[in-house]
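Peer 1: need a structure here:
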Amino acid sequence: MDAPDVAGTAAALREHRPSLVAAFLASVPPARAAILTRLWGALWREQVLDPRRLGGPPPPVFGPPVRSVLVDGRAFDDPGVLAGALALGPGFRRELDNSVANLALAMTAPPSPFGGLTGAEQSIVDGHPLHPCCRTRIGLSTLDVLAYAPEHHPDVRLRIVETDPARWRTAGVPVPPRFPVHPWQLPRALASGLVRDTGVDVPARPLMSLRTLDVGTGHVKTAVEVQMTSAVRTLSAAAIHNGPLVSDLLAALDPGIVVLREVSAGTVLDDAGRPQRALGAVWRDAPPPDADVLPLALLPHRPDLLTPGFFRDLVGLLLPPLLELLERGVGLEAHGQNTLVEVAAGRPVRVYYRDLGGIHVHPGRLARAGHAMPPLVGALPTGDARALRTKVLASAFATVLSSLVAALGDEGLWGYVAEVAGRCVSAEDRRAVLEEDWPLKATTAMRLAADPLEDRWCPVPNPLRETLR
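Peer 2: Below is the predicted model:
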């Protein structure tokens, strides 16, 4: 599959987009540094190798870029070369090299011409803040990246395909046996023989996730057999089944944040009745079109907006509903892509949450809160309170709030976080939130594991602990 590195990307640009070559080559050094920084942090935190081999002090989770690192007394400035020297596998090196190339290409993009949420999401150039494969797109050529990646602001035409009604499994509000297919995926979908091309196109614009697009009436998540970060972005049968059910559950819980409901979902069955991960779609609500909404991942790049006062207001909006939901049995994976904030007059006024496939639901806590457990399948249901807390702590606390405090350069803000969390957290969760080390997703260890989709975590110091001493 396509996975162009710097040399391959430069060659493609020379042939097809020569005007971008100079800017691309100038962006390669900072892109290498950005990926190297993510890999370096992972090597320290995730026990990928013996830390005695690493030179220098451990880096902060959200620290400045590093241009060179020492391993076994040898200096490295290229993450792919470092991965090769550490024998982390040719596949991982290939992904790092592709990530560097795509990040450098992203750095050449002009500002998004679109307003609203689409423009805000397309303004995020560097992808996952901690994953060294933050811009990996295995399967896409350089021209594909320019044609479909959100940071390049393309207009995308989704193609409507249809299938036989007997093959169609739908959840939530019933939809007819037809659905939109991403144009990159279309030849693969038609080759399955399970769907037919209607010839109808739908104009769309990609959001932060290349495969999720704004179609004007809402957002649609499509299946695209491209590896981005650690996963190939298809749609599991569990995701199709669970999304509308969890939407209904959260509406009943009335959590104090706006949940963008997964209204409908559908997948195609093969001759044996098995759902096909690459043939389906999820239809999701969008925020009001007249609201000024942006993902939390954009805030570290908006110093004009992110002030200590803005941060405190955001903490006051975000933590009470997250911790109340945790007590009642729902652990939201409130990271910077899934969580949005509405801004009015320069202040945060409302929080939105989307993408329900990564949450956990605890039946015992839910029953204690007076709600029945819906018939969820897969990994969403859990009876493990630690797993439930981990979803919230790793995303909202160890990632989002930590990145915002680092961007503001003010560790004193943790005192306000401790104050708000201390008022809202249940006695059952108090110690984990306020005192114990927080979990952080071990993205590199996951990528190198036999099952890269199995969640792995590493501990990071809890800054709230220091404020309570």
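Peer 1: C-alpha only now, for contacts and for neighbours.
Peer 2: OK.
Peer 1: Quick check: closest non-adjacent residue to the residue with the largest distance to the centre of the chain.
Peer 2: Residue farthest from the centre of the chain, counting by Cα atoms, centre = their mean, is Gly73 at 34.8 Å. Distances taken as Cα to Cα, 6 or more residues apart in numbering place Gly55 nearest to Gly73, at 7.0 Å, with adjacent residues excluded.
Peer 1: let's see this one next to it:
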Amino acid sequence: MSDAEAALGAELGAVRPDLALPYAAALPGARAAVLARLWRGLTHEPLPWVARRERAGGDGVTLLLADGRRLHGPEVDPYATDAPVEQVWLDGRPYDRPARLMSALAVPHSAAFAAELDHSAASLALSRAGQPAGAGSVVAAPERSWEWEQSVVDGHPFHPNCRSRPGFSAADQLAYGPEHRQVVPLGLAPVDEALVVGEWPERFQDGGRVLVPVHPWQAAHVLKCPPGEVIDAHPLMSLRTLALADGGAHVKTALSARLTSSVRDISGYSIETSAIVSDFMAEVASRTDGLLHVTRTLGAVTAGSPDLAAVLRESPERYADTATGERVVPVAALAATGLPGSPSWLADFSRLALTVCLRLLDLGVALEAHGQNLLVVLSPAGAPVRLVYRDLADIRVSPARLARHGVAAPAMTGRIITDDETTLRRKLFGALITGTLGATAGSTPVLREALAAAVRDVPPTADLATLTEGPVPTKALTLMRLSPERPGDLWAELPTPLR
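Peer 2: As a prediction, this is how the structure comes out:
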């Protein structure tokens, strides 16, 4: 075992000795899953130290590095989600562990990234070991949307840091990771001075003070304070957002830990603009003939720090008629339903997603419609009937496009507002094609069949050529982790699956 694997295993032996053997057994598969994500990034992203890539039919792909070394491995389908990579070869030497490969590459910032990869593989093994019948299993048929979210075991389908949770012990992961299905006690921190936007419920007030919901990890490791009064909540896919156990709103908490790529605090900008963006998006969604709903922001609060803030928003279940048997399922959890195995279902879902998202983009709103933010409402028979979108903090809004349709832009400035065509298309297609449709299809051939059936019925727009002609933008997730000096998103280009 590596240092990270051994350390997590030792902690596990102390808190859950019954999982020690399943954890050790899960390590090889977890390493191969993380190596597959890393190898996808190495073969498809614009890394400055890769001079050339050579593909030799069925013999895989060779990366010629700027320093003369050769890195060889299997050919990688950029839209594949279930193709583990057992090993790759650097100058003829095999590597089956992603962290050791990254250390051997010895490129700028590789040491820090190697540590993250090591932790990602160890944490993924722990996530898989904690399942009652193997990775991806569901304890019982889910009834609530938060139960569907907890069926996602492996995390991000393409990010090498799919399960990297630095700073989380084995006990922390078992207590707070949604895949372990525990109830999390959120603290309620009283603050005397706070910026409150929207309606803040009385249950989160104490006289003249505001009670800010605080994640217990944040209370212990960042705020260094006891949680105080607590309320129970179910952790959702993002880990920092939870569904209140009494069936009320979802609460997004600040969590100042690096998960996959980002530190999960809540900026003052997000709090200040939350009501404006929520009201604007509710009006825009009303123009989709009932095909899209957004979970409105009910209230937001900050105590003057991104480390102590929270957002309350509607539950997606509000937009499904559960009494008739409708279900609302996050896209990332669709595999647990078994529905994507049907080509006709996947074509119907692709048609719905493309129709809604392209209509909004033409109107002037680019959604970040990846598998975590986008949910689909299923009929009692399992047909995709409409979409629900949540977490409005990272959409992009074009005043120029809105003006062409006679729609007033929201009264705000900042990073959400842009008329740059490249930025708008990257925001949508970088999430929708790879993170939603590609991850649901699981391979280029399956995705091609679904998209070919869907695009025939999608109203043509100027943006559609990004999909039909390509290239398709996608986040360069590996490059981003190797470029800490370059804040913000970095991008790669993939061939369109339609060609």
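Peer 1: nearest spatial neighbour of the aligned partner of Thr444 of structure 1 in structure 2, skipping sequence neighbours?
Peer 2: Using TM-score structural alignment as the criterion, Thr444 of structure 1 maps onto Thr478 of structure 2. Excluding its sequence neighbours, the residue lying closest to Thr478 of structure 2 (Cα to Cα, 6+ apart) is Gly41, at 5.5 Å.
Peer 1: do Ala406 of structure 1 as well
Peer 2: That would be Phe62: by Cα to Cα, 6+ apart, it lies 6.3 Å from Ala406 of structure 1.
Peer 1: count of neighbours near Pro300 of structure 1?
Peer 2: 17 (other Cα atoms under 10 Å).
Peer 1: no no, Thr423 of structure 2
Peer 2: 12.
Peer 1: same thing with Pro320 of structure 1?
Peer 2: 20.
Peer 1: follow-up on the earlier one: ok, the residue mapped onto the residue nearest to Gly73 of structure 1 from structure 2 to Pro17 of structure 2 distance?
Peer 2: Aligned by TM-score structural alignment, Gly55 of structure 1 pairs with His72 of structure 2. For His72 of structure 2, the distance to Pro17 of structure 2 (Cα to Cα, to the nearest Å) stands at 39 Å.
Peer 1: okay, the two: which has more neighbours?
Peer 2: His72 (24 against 14).
Peer 1: what sits against the residue nearest to Thr478 of structure 2?
Peer 2: 476-479 (Cα atoms under 8 Å, 6 or more residues apart in numbering).
Peer 1: part of a helix, is it?
Peer 2: Yes - the assignment for Gly41 of structure 2 (DSSP: H, G, I helix; E, B strand; the rest coil) places it in a helix.
Peer 1: separation between the residue nearest the centre of structure 2 and Ser267 of structure 2?
Peer 2: Central residue of structure 2 (Cα atoms, centre = their mean): Gln372, 4.9 Å from the mean position. Distance of Gln372 of structure 2 to Ser267 of structure 2, given as Cα to Cα: 20 Å.
Peer 1: ditto for Leu242 of structure 2
Peer 2: Taken as Cα to Cα, the span from Leu242 of structure 2 to Ser267 of structure 2 is 18 Å.
Peer 1: ok, the two, which is more surrounded?
Peer 2: Taking other Cα under 10 Å, Leu242 of structure 2 and Ser267 do not tie; Leu242 has more neighbours (25 against 18).
Peer 1: Wait, the more buried one touches Lys252, no?
Peer 2: Yes - between Leu242 of structure 2 and Lys252 there is a contact at 6.6 Å, judged by Cα atoms under 8 Å.
Peer 1: what does His180 of structure 2 align to in structure 1?
Peer 2: So His180 of structure 2 corresponds to His152, using TM-score structural alignment.
Peer 1: mean distance, whichever strand or helix holds Leu38 of structure 2 to its aligned residues in structure 1?
Peer 2: Using DSSP states H and E, Leu38 of structure 2 sits within helix 20-44. Here the mean offset of helix 20-44 of structure 2 against structure 1 after fitting is 0.4 Å, by mean Cα distance after the TM-score superposition for structure 1.
Peer 1: quick one: buried residues of that helix?
Peer 2: Using 16 or more other Cα atoms under 10 Å as the test for burial, helix 20-44 of structure 2 gives 20, 22-24, 26-44.
Peer 1: what about it, distance to the chain center?
Peer 2: Counting by Cα atoms, centre = their mean, to the nearest Å, helix 20-44 of structure 2 is centred 18 Å from the centre of its parent chain.
Peer 1: residue contacts, the match of Gly55 of structure 1?
Peer 2: So His72 of structure 2 contacts 60-63, 88-91 (Cα under 8 Å, 6+ apart).
Peer 1: Neighbour count, distance to Pro166 of structure 2 and secondary structure added to those residues, as a markdown table?
Peer 2: Listed next are the contacts of His72 of structure 2 as a markdown table, based on neighbours: other Cα atoms under 10 Å; distance: Cα to Cα, whole Å; DSSP: H, G, I helix; E, B strand; the rest coil:
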| residue | neighbour count | distance to Pro166 of structure 2 | secondary structure |
| --- | --- | --- | --- |
| Gly60 | 13 | 33 | coil |
| Val61 | 18 | 32 | strand |
| Thr62 | 21 | 32 | strand |
| Leu63 | 21 | 30 | strand |
| Val88 | 22 | 26 | strand |
| Trp89 | 16 | 28 | strand |
| Leu90 | 17 | 28 | strand |
| Asp91 | 11 | 31 | coil |
